[in-house]
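K.L.:
with the input below, show me the fold.
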Amino acid sequence: MLGHSMLALPGCLRAAAFWVFVYSYSLLCTCSALLKLLCSILMRPQITFQRISREVTPSCLNDPFLGTHCYVRNKDSGLRFHYVAAGERGKPLMLLLHGFPEFWYSWRHQLREFKSEYRVVALDLRGYGETDAPTNIDSYKLDCIIVDVKEIVDSLGYTKCVLIGHDWGGMIAWLTAICYPEMVTKLIVLSFPHPTVFTEYILRHPSQLIKSGYYFFFQMPWFPELMYTVNDYKVLKDLFTSTDTGIGKHGCRFTEEDMEAYLYIFSQPGALSGPLNHYRNICSCLPLKHHQVTMPTLLLWGENDAFVEVEMAELTRVYVKNYFQLSVLSYASHWIQQDQPELVNTLIWTFLEEDRFEIKD
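P.N.:
Okay, here's the model as predicted:
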């Protein structure tokens, strides 16, 4: 297997082999995308590069029942962050970190649900939505993103929070919990394993490597941005609505307005580069020097997740040196908190109300 042979090499050769592999696979994924683009041009030349102008904000993004739109400027980076907050100030903080390609709106069901007991803050990560998007790719290193989370908590006037992350936001949540354990009272991650599990598993399992092909494709400059705009952002639409990757028939399908909200955000000038730059820095703090997660942790996973294999969920247990709960939701897709919001919210409530706490040796 690729992972075993690579791990057997000396350190310097292992690093060189890893990067040769990364860029070779990136080139392969790019060639595949280029072939799809050429086929689209040949079959539908008139609509391939056609895009609808979206200048009016969909009304659902200004729904007052979801919360209040707020902004805060981080002292360290100087960047202005956008977030939507619900619930009274002074209540315990619940901080929500979205995945890709998403933004604060992916937490709309949780903003409504948890505001009775928490100050719920759904953040637009660096480069997303109305948050500032630096043009320098190095500005999206994971170390910078983790500091962003710490500074947001500080700026909101808190020292602790319940931290919840989905997909790429789950990666950030794991790393934040590892780096700032005193700040996270409870950790809840949706649809993403512990980062060490992910990096080791992907090298040993070709099936996961194929499912994560977009990670490698995104290493290429400008072309991934172009591909997302083809046929009026068809790739984006398919991610949430197709039979293979979209929200399942048993879940809460996107309304037309929900889809337009996503299209509005990601069709703005330059709106795709920031999110993709996150992936272009995925190796900036991997492999991890520290692995242990020391707070109670809940991991939620969709049985029909098209992007991350469920076997990684159970493997994550090894790295949580405290109470660990895993729930795999039947029929749920990757977009789990939007797919089955009532069940997800119930599982989160149950976990938050438990007082179990145990440190493992």
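K.L.:
contacts and neighbour counts: CA atoms only from here.
P.N.:
Fine.
K.L.:
isn't A313 right up against W301?
P.N.:
Yes - between A313 and W301 there is a contact at 7.4 Å, judged by Cα atoms under 8 Å.
K.L.:
and for the two, which residues touch both?
P.N.:
The overlap between the contact sets of A313 and W301 (Cα atoms under 8 Å, 6 or more residues apart in numbering) consists of 192, 326.
K.L.:
neighbour-wise, which of those two wins?
P.N.:
W301 (29 against 22; other Cα atoms under 10 Å).
K.L.:
so the more buried one, which of the three states?
P.N.:
strand (DSSP: H, G, I helix; E, B strand; the rest coil).
K.L.:
what's the answer for G99, then?
P.N.:
coil.
K.L.:
my guess is it contacts I172, does it?
P.N.:
No - G99 is beyond contact range of I172, at 9.4 Å (criterion: Cα under 8 Å).
K.L.:
list the residues that contact both of those two?
P.N.:
G165.
K.L.:
what count of nearby residues applies to H98?
P.N.:
Using other Cα under 10 Å, the number of residues around H98 comes to 26.
K.L.:
residues contacting it?
P.N.:
Contact analysis of H98 by Cα under 8 Å, 6+ apart lists 104, 106-107, 122-125, 165-170.
K.L.:
please tell me how far it sits from R108.
P.N.:
Between H98 and R108 the distance is 11 Å, computed by Cα to Cα, to the nearest Å.
K.L.:
likewise for K321?
P.N.:
Per Cα to Cα, K321 is found 31 Å from R108.
K.L.:
and A122, by the same measure?
P.N.:
A122 sits 9 Å away from R108, going by Cα to Cα.
K.L.:
same thing with N231?
P.N.:
N231 sits at a distance of 28 Å from R108 (criterion: Cα to Cα).
K.L.:
now swap in F192 and tell me
P.N.:
The value you get for F192 to R108, if Cα to Cα is used, is 20 Å.
K.L.:
more neighbours: those two, which one.
P.N.:
Between F192 and R108, counting by other Cα under 10 Å, F192 is the more crowded of the two (29 against 20).
K.L.:
could you list every residue that touches that one?
P.N.:
Shown in contact with F192 (Cα under 8 Å, 6+ apart): 166-168, 170-171, 301, 308, 313.
K.L.:
again, only this time at 7 Å
P.N.:
The contact partners of F192, taken as Cα atoms under 7 Å, 6 or more residues apart in numbering, are 166-167, 170-171.
K.L.:
state the distance from it to P269.
P.N.:
For F192, the distance to P269 equals 29 Å [Cα to Cα].
K.L.:
and E353, by the same measure?
P.N.:
For E353, the distance to P269 equals 43 Å [Cα to Cα].
K.L.:
quick one: V149 and H98, what's the gap?
P.N.:
Counting by Cα to Cα, the separation of V149 from H98 is 12 Å.
K.L.:
to compare against the first, here's the next sequence to fold:
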Amino acid sequence: MGNEAGWTHHEAVVNNVRLHWVEAGEGPPVLLLHGFPEFWYEWRHQLAALAGMGYRAVAPDLRGYNLSEKPEGVEAYRIEKLVDDVRGLIRHLGVERAHVVGHDWGGVVAWWLAMIAPEQIDRLVIINAPHPQAFRRELMTPDQMLRSWYAAAFQVPLLPEAAFRANDFALLGRIFRASSVRPGAFSDEDIRRYREAAARPGAITAMINYYRAAARYPGPPARAITTPTLLIWGEQDQALSIRLTEGLDEWVPGIRIERVPGVSHWVPAEAPDRVNELLAGFLSPR
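P.N.:
Prediction:
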């Protein structure tokens, strides 16, 4: 992990919501968009590495998470608003474009950003997050339907929140460690910080509302993505079928796909050196 003492914390109102983010380094900006149930801290292994490569690494808490504002209501978490948050943050950083790296829900937001506002992205990196069209295709199969059972369970009011809050958010630790295939990827300190972030007032409902909004508001029509794109995929992801990496040329012509064996959904934590190596090569092409 990098020297956290060298990182700076920032806050600003962006797209009418107060966002918190962490920065490291100077140079061309790289936005790092975390997934569920994490926050900016997901990128603890990438912030220092990217700063060392000569980038300005920017890791926000997405709306609803950790220190960012938590608007009430499911509608506040529809995909268009999440994309507009990122667009506004890029502009707030004083640049027109940025490299964008997204994992899980952050990757879903990044996919849509590339479809809605490609002019704001230099290069796109997605880590274990399904392209919307591929997900719709695979969700029709029994395998992915079974893997996505939790997303259906999240549609129930109140009960998911109660399950997470039980025993001081003990479920969070089980989620990370039970689905991780590399022992030690998540330390006790890591789990403590994830539990602390999820326990902030309003956070767990906001985090689950991403799934509720996705079910209620499908988003705009998908478009072809022409941005140079790298997809990194941990092959032992329990929640997302590896078939989601197939057939993507139709929607993302020229996409580069790097499958990482022996790694689960939590690729930035389980294989940080490999992720950093791929980022170095893709963001700074020869």
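K.L.:
quick one on the thing from earlier: ok, the contacts of F192 of the first structure vs S212 of the first structure, which is closest?
P.N.:
For the contacts of F192 of the first structure, the minimum distance to S212 of the first structure (Cα to Cα) is 12.2 Å, reached by D167.
K.L.:
where is the longest helix in the first structure?
P.N.:
Scanning the first structure for the helix with the most residues, using DSSP state H, yields helix 11-43.
K.L.:
that one aligns to what range in the second structure?
P.N.:
Counting by TM-score structural alignment, helix 11-43 of the first structure pairs with no residue of the second structure.
K.L.:
in that helix, what's buried?
P.N.:
18, 22, 25-27, 29-30, 33, 37, 40-41 (16 or more other Cα atoms under 10 Å).
K.L.:
and if you look at stretch 248-263 of the first structure?
P.N.:
Within stretch 248-263 of the first structure, the residues that count as buried by 16+ other Cα under 10 Å are 248, 251, 253, 258-263.
K.L.:
just stretch 213-229 of the first structure next, same as before
P.N.:
Buried residues in stretch 213-229 of the first structure, defined by neighbour count with 16+ other Cα under 10 Å: 213-220, 224-225, 227-229.
K.L.:
in strands, which of those fall?
P.N.:
Judged by DSSP state E, strands contain none of these.
K.L.:
let me have those residues in CSV, extended by distance to C60 of the first structure.
P.N.:
Below are those laid out as CSV (distance: Cα to Cα, whole Å):
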residue, distance to C60 of the first structure
G213, 33
Y214, 30
Y215, 31
F216, 34
F217, 32
F218, 30
Q219, 33
M220, 34
P224, 28
E225, 26
M227, 27
Y228, 23
T229, 23
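K.L.:
which one of these is nearest D238 of the first structure?
P.N.:
Among these, Y228 lies closest to D238 of the first structure (Cα to Cα), at 10.7 Å.
K.L.:
just to be sure, A12 of the second structure is in a helix?
P.N.:
No - A12 of the second structure is assigned strand when assessed by three-state DSSP, not a helix.
K.L.:
let me see the ranges of the strands in the first structure.
P.N.:
Secondary structure of the first structure by DSSP E: the strands cover 68-73, 80-86, 93-97, 119-123, 161-166, 184-190, 297-302, 324-329.
K.L.:
for Q208 of the first structure, which of the ones you listed is the nearest?
P.N.:
Closest among the strands of the first structure, using Cα to Cα: strand 297-302, at 15.4 Å.
K.L.:
corresponding residues in the second structure for the closest one?
P.N.:
Counting by TM-score structural alignment, strand 297-302 of the first structure falls onto residues 229-234 of the second structure.
K.L.:
any buried residues in the matching stretch, and which?
P.N.:
Residues of stretch 229-234 of the second structure classed as buried by neighbour count (16+ other Cα under 10 Å): 229-234.
K.L.:
next one: that stretch to chain centre, how far?
P.N.:
13 Å (Cα atoms, centre = their mean, to the nearest Å).
K.L.:
now do the contacts for S148 of the second structure.
P.N.:
Going by Cα under 7 Å, 6+ apart, S148 of the second structure touches A239.
K.L.:
map it onto the first structure.
P.N.:
By TM-score structural alignment, S148 of the second structure lines up with S212.
K.L.:
mind checking how far that match is from P64 of the first structure?
P.N.:
37 Å.
K.L.:
before we move on, what about I188 of the first structure?
P.N.:
Note on I188 of the first structure: its distance to P64 of the first structure, by Cα to Cα, is 26 Å.
K.L.:
which one of those two has more residues nearby?
P.N.:
Counting neighbours by other Cα under 10 Å for I188 of the first structure and for P64 shows that I188 has the greater number, 22 against 10.
K.L.:
how about the more buried one, what's its match in the second structure?
P.N.:
Aligned counterpart of I188 of the first structure in the second structure: V125 (TM-score structural alignment).
K.L.:
and its match, what does it touch?
P.N.:
Residues near V125 of the second structure by Cα under 7 Å, 6+ apart: 100-102, 229-231.
K.L.:
can you do 10 Å?
P.N.:
32, 99-103, 107, 110-111, 227-232, 256-257, 278-279, 282-283 (Cα atoms under 10 Å, 6 or more residues apart in numbering).
K.L.:
can you give me the helices for the second structure?
P.N.:
47-52, 79-92, 105-116, 132-138, 142-147, 149-153, 159-179, 188-198, 203-216, 267-270, 272-283.
K.L.:
rebuild those helices as a markdown table, extending it with distance to H20 of the second structure.
P.N.:
Conversion of the helices of the second structure to a markdown table gives the following (distance: least, Cα to Cα, whole Å):
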| stretch | distance to H20 of the second structure |
| --- | --- |
| helix 47-52 | 15 |
| helix 79-92 | 10 |
| helix 105-116 | 15 |
| helix 132-138 | 27 |
| helix 142-147 | 32 |
| helix 149-153 | 26 |
| helix 159-179 | 22 |
| helix 188-198 | 13 |
| helix 203-216 | 14 |
| helix 267-270 | 21 |
| helix 272-283 | 24 |
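K.L.:
start to end distance for stretch 95-105 of the second structure?
P.N.:
Stretch 95-105 of the second structure stretches 24 Å from its first residue to its last (Cα to Cα).
K.L.:
before we move on, what about stretch 117-134 of the first structure?
P.N.:
Stretch 117-134 of the first structure has an end-to-end distance of 35 Å (Cα to Cα).
K.L.:
run the chain-centre distance for it.
P.N.:
12 Å.
K.L.:
in that stretch, which residues are buried?
P.N.:
Neighbour counts over stretch 117-134 of the first structure (16+ other Cα under 10 Å) mark 118-133 as buried.
K.L.:
repeat that for stretch 171-179 of the second structure.
P.N.:
Neighbour-count burial for stretch 171-179 of the second structure flags 172-173, 176-177, 179 (criterion: 16+ other Cα under 10 Å).
K.L.:
appreciated, that's everything.
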